[in-house]
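*Asks:* Would you be able to build a 3D model of this:
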Amino acid sequence: MIVYDNPIVLQRADPWVLKYNGEYYFTGSHPSYETIGIRHANTLAGLQKAEEHVVWRKHESGPMSRYIWAPELHRIGRAWYIYFAAAETDFGSQDLPTHRMYVLESEADDPTADQWRERGRIVTPIDSFALDATTEVIDGVQYLVWAQKDPEIPGNSNLYIAKMGNPWTLASDPVMLSRPEYDWECVDFKVNEGPAFLLHGDKVYITYSASGTGVPYAVGLLTANRGSDLTDPGSWAKSPKPVFVTSQANGQYGPGHNSFTKSEDDTEDLMIYHARNYTHIDGDPLFDPNRHARVGVVRWNENGPDFGVPQPDTLWTPQTATILPDDGGPLAGTTLAKR
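*Replies:* This next block holds a predicted model:
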């Protein structure tokens, strides 16, 4: 069994890890919210020192010019795709920013090569705040799951699913899978966001994150039988309790917005997530860069996945809210500095 040191990548929230041909590819929200970068290594421990290649930058103006959030890298067919959210406006006193979901495509062998083209916006029937698109091909059908605001439903975002006709176009009407309804999903904000697929045996799981992005942030779970109609809300069961939460004992706060990958020997499912190791934040938490990417092992039992608790940090983390240089390499592997 491999023992993992945490964090695996500093100052990258909404972490996404894709294992492809034995290599780990990593992307996540840059704290400047201006670029999309990809790095890769043959171990998770090697990702911090790996060079980050910027493959796309925000536009100077227009709907893709602000708040570049939560990129995900996917391999679909013979091409690479990046799903991300971008906005044109800032937060208003009452309004959410104008985030919509967008897709990049590359047919290069190497996704870190600067050969990406914009495939445009993913159009949904309701033109509203939308983000955190994730996708999975299950039994030959590509599905998209994302978070979106319905003006008729109180709260910031609900989770929706649809089939796809191609990697940037919906092929079925969206169906709502989950909305904030339990107390733990409605702390500070009513939010369901950051979905991620996890397949195991005859089950399809979707994790998601809920509540405000500080200490209350936590992970929930949806479960369906493989082979069922995944676009039917009745196929899904929702856990009434969160499955991954803050661990004050381990100094880990607000874990969430995760992805899944496999261990180096492909025997274990791994959960990649972000969390902070402190609670006091001056100003808007959105601009505190120290949500670091971390890893945990998923255990399986007769009831499904057991995500355990966020493990304590064993590597150095920044002591201030300063954004680190993108190379960041010399910081990896140094001793832990406790706050």
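
*Asks:* C-alpha only now, for contacts and for neighbours.
*Replies:* Noted.

*Asks:* any idea how far the residue located most distally from the centre of the chain is from residue 13?
*Replies:* Residue farthest from the centre of the chain, counting by Cα atoms, centre = their mean, is residue 335 at 27.4 Å. Counting by Cα to Cα, to the nearest Å, the separation of residue 335 from residue 13 is 22 Å.

*Asks:* and what of residue 24?
*Replies:* Taken as Cα to Cα, the span from residue 24 to residue 13 is 17 Å.

*Asks:* cool, and residue 230?
*Replies:* Between residue 230 and residue 13 the distance, using Cα to Cα, works out to 28 Å.

*Asks:* Also residue 104?
*Replies:* 20 Å.

*Asks:* So for those two, which residue has more residues nearby?
*Replies:* Neighbour count, other Cα atoms under 10 Å: between residue 104 and residue 13, residue 13 has more, with 27 against 22.

*Asks:* In contact with that one, which residues?
*Replies:* Going by Cα atoms under 8 Å, 6 or more residues apart in numbering, residue 13 touches 28-31, 70, 257, 273-275, 291-293.

*Asks:* One more pass at 10 Å, please.
*Replies:* Each residue near residue 13 by Cα atoms under 10 Å, 6 or more residues apart in numbering is listed here: 27-31, 69-70, 256-258, 273-276, 289-294.

*Asks:* Check residue 146 too.
*Replies:* Residues in contact with residue 146 (Cα under 10 Å, 6+ apart) are 101, 130-135, 157-162, 174, 176-177, 192-196, 208.

*Asks:* what about residue 337, neighbour count?
*Replies:* Residues near residue 337, counting by other Cα under 10 Å: 12.

*Asks:* wait, isn't it in contact with residue 313?
*Replies:* Yes: assessed by Cα atoms under 10 Å, residue 337 is found in contact with residue 313 at 9.3 Å.

*Asks:* What sits closest to residue 148 if chain neighbours are left out?
*Replies:* residue 130 (4.2 Å; Cα to Cα, 6 or more residues apart in numbering).

*Asks:* Select from the contacts of residue 13 every entry located in strands.
*Replies:* The strands, defined by DSSP state E, take in 27-29, 69-70, 256-258, 273-276, 292-294 from the contacts of residue 13.

*Asks:* just those now: which is nearest residue 108?
*Replies:* Residue 108 lies nearest to residue 27 out of these, by Cα to Cα, at 17.3 Å.

*Asks:* Check the contact between the closest one and residue 40; I expect there is one.
*Replies:* Yes: contact criterion Cα under 10 Å: residue 27 and residue 40 qualify, at 9.0 Å.

*Asks:* Please enumerate the shared neighbours of the two.
*Replies:* In contact with both residue 27 and residue 40: 17-18, 52-53, using Cα under 10 Å, 6+ apart.

*Asks:* Who wins on neighbours among these?
*Replies:* residue 17 leads the shared contacts of residue 27 and residue 40 on contacts (other Cα under 10 Å) with 28 neighbours.

*Asks:* before we go on, could you also do this sequence so I can check it against the first one:
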Amino acid sequence: MAKVLSGLVVGASLVLSAFLPITSDAAPTPVKQPQAQAAADVLPARPNTVRNPVRESAADPWMVFAEGNYHLLYTHGDKLVGVSAPSVAGLAAAPQQTLWQPPAGEACCNLWAPEIHQFDGKWYLYYTADNGNDAMHRMFVLEADHPMGPYTFKAKLDTGDFHSIDGSVMKLPDGRLFHLWSSGRANGQNLYVAPMSNPWTISGPPAQLATPDQPWEQNGRKVTEGPVSLIHNGKVYIYYSASACESPDYSLGVLELTGADVLSQSAWTKSSGPVFKRNDAGWVFGTGHHGFFTSPDGKEAWIVYHGVTSSNGTPVGSCSSGRAVRIGKVSYDAAGKPQLGVPKSSWETVTLPSGDPGADIVADGTYKLSPKNNPGNLLEVASCSTADAANVQVWTANGGACQQWKVTYNGDGSYKLLAAHSGKALDVANCSAANHADVIQWPYWGGDCQEWYLDALGNGYYKVLSKIGGKALDVDGCATAAGADVRVWPYWQGACQQWKLEKVG
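*Replies:* Okay, the predicted model is just below:
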């Protein structure tokens, strides 16, 4: 949707299923926070930070905050899907809902890059689909009364008899609507724009906006795609993805409207290089196919995009598996030009958008933690030792107290985990922030190396990240054997870094 707030207009976004907390008897129960001010004075503050990615196994993201929830849409392929949650921190665990199951025909297959926009009280969902042949990709639009639907088919958009993907709608400050999209042609994948008479009708011939004529747009293949507008203080920008999605150099460039005629390519000035690109030091690559959304209170602009990482920081790209949804805050320079910043690593903490109510709190209690790569193992203190610096490892579940951990919320978004048999804390040895630092038990003294973030992933699983360096609790080498050591390592979405918390008793 195009929404004007404090001089900011952003193309906004998406959809569905209300966030549901884990409720099984064995799973941790989030503490639900009453809204009354009196209760807020007594109950601890909800966690107000998150770490990327905010949704795994999802690409081509589009997000909007509306009707009390963030709605995140992403490519699924055979249907249109999305999730909803009141906090960004809840999107990773939110159950997926289907927004549109396509009928047989010209738009049956390969449904990509969904976006939702609100115009005149209605929600419009734009997507690309084909009949099973990629060359036949065309643009379509659905209509609903709410961001999560239910949706009904509205129209096929007339982008000409050409390959058409990644459609978006740009609403200018004067109210005019334009459709933006990408089309594969003989000279590469180009960007196009056309006027719209209403949200479902293109009313004039398309005009070419940009071609991949720069070296930084030609890594892997010649590509410019995924155009999305951002309008700030009357200035119009179109950010787009450049280079092949399978390249780690998949990145964002920008076109700035410096002339008067939106439909004239000469009226747009292209950036001299990517304005948002891979962060090798942060193990983030292939950063592209983005959208923009506003914070719940309307005061901030944020970017949502997908990126790729690897288990050892080796640069990678992907057009399929491994892509995950990430976010970052948009700032503005002295001239008012948007600054997208640098993609955040998985170990960097991000303060939630302003007005975000915060993550659910995991209830205090005694838990056992099992790694997803071998649920038969549990996190334990080796040999049930009570000694300081005793090693922490995984071992076959046996019901022992050294395989149980007392989890307590610290009130600042982090938790302490104390071994039930010794009362000593899960601790990063020597308070090291380094990769592969050892994990031990040590008397609790309140250090950051003894405090952990618990980020929900869904189905009772969490990533457990050290406050000292943001690195994840990790079964070393992703081993499945009993006795495998536990260390900290950058989070790369590995099953050996995902822990199921199950309450004991």
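
*Asks:* that older thread, the residue farthest from the centre of structure 1 contacts residue 7, correct?
*Replies:* No: with contact defined as Cα under 10 Å, residue 335 of structure 1 does not count as touching residue 7 (11.7 Å).

*Asks:* give me the element the counterpart of residue 197 of structure 1 in structure 2 is part of.
*Replies:* Residue 197 of structure 1 maps onto residue 229 in structure 2 when the alignment is built from TM-score structural alignment. In this structure, residue 229 of structure 2 sits in strand 224-232 according to DSSP states H and E.

*Asks:* That strand vs structure 1, average offset?
*Replies:* For strand 224-232 of structure 2, the mean deviation from structure 1 after alignment is 0.8 Å (mean Cα distance after the TM-score superposition for structure 1).

*Asks:* can you pull out the strands in the stretch 251-400 of structure 2?
*Replies:* Assigned by DSSP state E, counting those that start in this stretch, the stretch 251-400 of structure 2 shows strands spanning 251-257, 268-270, 285-294, 301-308, 324-329, 331-332, 338-339, 349-351, 361-362, 365-371, 377-381, 392-396.

*Asks:* tell me the most buried of these?
*Replies:* strand 285-294 (a mean of 29; mean count of other Cα atoms under 10 Å).

*Asks:* how much does it deviate in direction from strand 251-257?
*Replies:* Per axes from the mean of the first three to the mean of the last three Cα atoms, to 10 degrees, the angle that strand 285-294 of structure 2 makes with strand 251-257 is 40 degrees.

*Asks:* what about strand 285-294 of structure 2, distance to the chain center?
*Replies:* Distance of strand 285-294 of structure 2 from its chain centroid, counting by Cα atoms, centre = their mean, to the nearest Å, is 9 Å.

*Asks:* So which of the contacts of residue 146 of structure 1 are in strands?
*Replies:* Reading strands off these with DSSP E, I get 101, 130-135, 158-162, 176-177, 192-196, 208.

*Asks:* Separate out the buried members of those.
*Replies:* Neighbour counting by 16 or more other Cα atoms under 10 Å classes 101, 130-135, 158-162, 176-177, 192-196, 208 among those as buried.

*Asks:* What is the burial count for residue 37 of structure 2?
*Replies:* With other Cα under 10 Å as criterion, residue 37 of structure 2 counts 8.

*Asks:* Please report the distance of it from residue 30 of structure 2.
*Replies:* Taken as Cα to Cα, the span from residue 37 of structure 2 to residue 30 of structure 2 is 20 Å.

*Asks:* just residue 52 of structure 2 next, same as before
*Replies:* 21 Å.

*Asks:* The two: which is more packed in?
*Replies:* residue 52 (23 against 15).

*Asks:* Now which residue in structure 1 aligns to that one?
*Replies:* Per TM-score structural alignment, residue 52 of structure 2 is aligned with residue 6.

*Asks:* contacting residues for its match?
*Replies:* Counting by Cα under 10 Å, 6+ apart, residue 6 of structure 1 has contacts 45, 292-296, 310-317, 333, 336.

*Asks:* The match of residue 197 of structure 1 touches residue 292, doesn't it?
*Replies:* Yes: with contact defined as Cα under 10 Å, residue 229 of structure 2 counts as touching residue 292 (8.4 Å).

*Asks:* which residues are in contact with both of the two?
*Replies:* Common neighbours of residue 229 of structure 2 and residue 292 (criterion: Cα under 10 Å, 6+ apart): 9-12, 239.

*Asks:* centroid residue for structure 2?
*Replies:* Taking Cα atoms, centre = their mean, the centroid of structure 2 lies closest to residue 325, which sits 2.5 Å from it.

*Asks:* what about the counterpart of residue 116 of structure 2 in structure 1, neighbour count?
*Replies:* The equivalent of residue 116 of structure 2 in structure 1 is residue 73 (alignment by TM-score structural alignment). The number of residues packed near residue 73 of structure 1 is 23, by other Cα under 10 Å.

*Asks:* residue ranges of the strands in the stretch 1-150 of structure 1, please?
*Replies:* 13-20, 23-29, 35-41, 53-57, 66-76, 79-87, 100-106, 117-121, 130-138, 141-148.

*Asks:* Distance to residue 266 of structure 1 added to those, as TSV?
*Replies:* Output for the strands of the stretch 1-150 of structure 1, formatted as TSV (distance: least, Cα to Cα, whole Å):
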stretch	distance to residue 266 of structure 1
strand 13-20	10
strand 23-29	12
strand 35-41	16
strand 53-57	26
strand 66-76	18
strand 79-87	22
strand 100-106	26
strand 117-121	32
strand 130-138	19
strand 141-148	23
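
*Asks:* Which among the ones you listed is found nearest to residue 245 of structure 1?
*Replies:* strand 13-20 (15.7 Å).

*Asks:* quick one: that closest one to strand 292-301, angle?
*Replies:* Using the same axes, to 10 degrees, strand 13-20 of structure 1 lies at 60 degrees relative to strand 292-301.

*Asks:* Map residue 171 of structure 1 onto structure 2.
*Replies:* Aligned partner of residue 171 of structure 1 by TM-score structural alignment: residue 203.

*Asks:* From residue 124 of structure 2, how far off is that match?
*Replies:* Per Cα to Cα, residue 203 of structure 2 is found 17 Å from residue 124 of structure 2.

*Asks:* Looking at these two, which is more packed in?
*Replies:* Per other Cα under 10 Å, whichever of residue 203 of structure 2 and residue 124 has more neighbours is residue 124, with 29 against 15.

*Asks:* Confirm for me that the more buried one is in contact with residue 201.
*Replies:* No: using Cα under 10 Å, residue 124 of structure 2 is not in contact with residue 201, being 11.9 Å away.

*Asks:* Contacts only, for the equivalent of residue 285 of structure 2 over in structure 1.
*Replies:* Matched by TM-score structural alignment, residue 285 of structure 2 corresponds to residue 253 in structure 1. Neighbouring residues of residue 253 of structure 1 by Cα under 10 Å, 6+ apart: 213-218, 245-247, 274-279, 291, 310.
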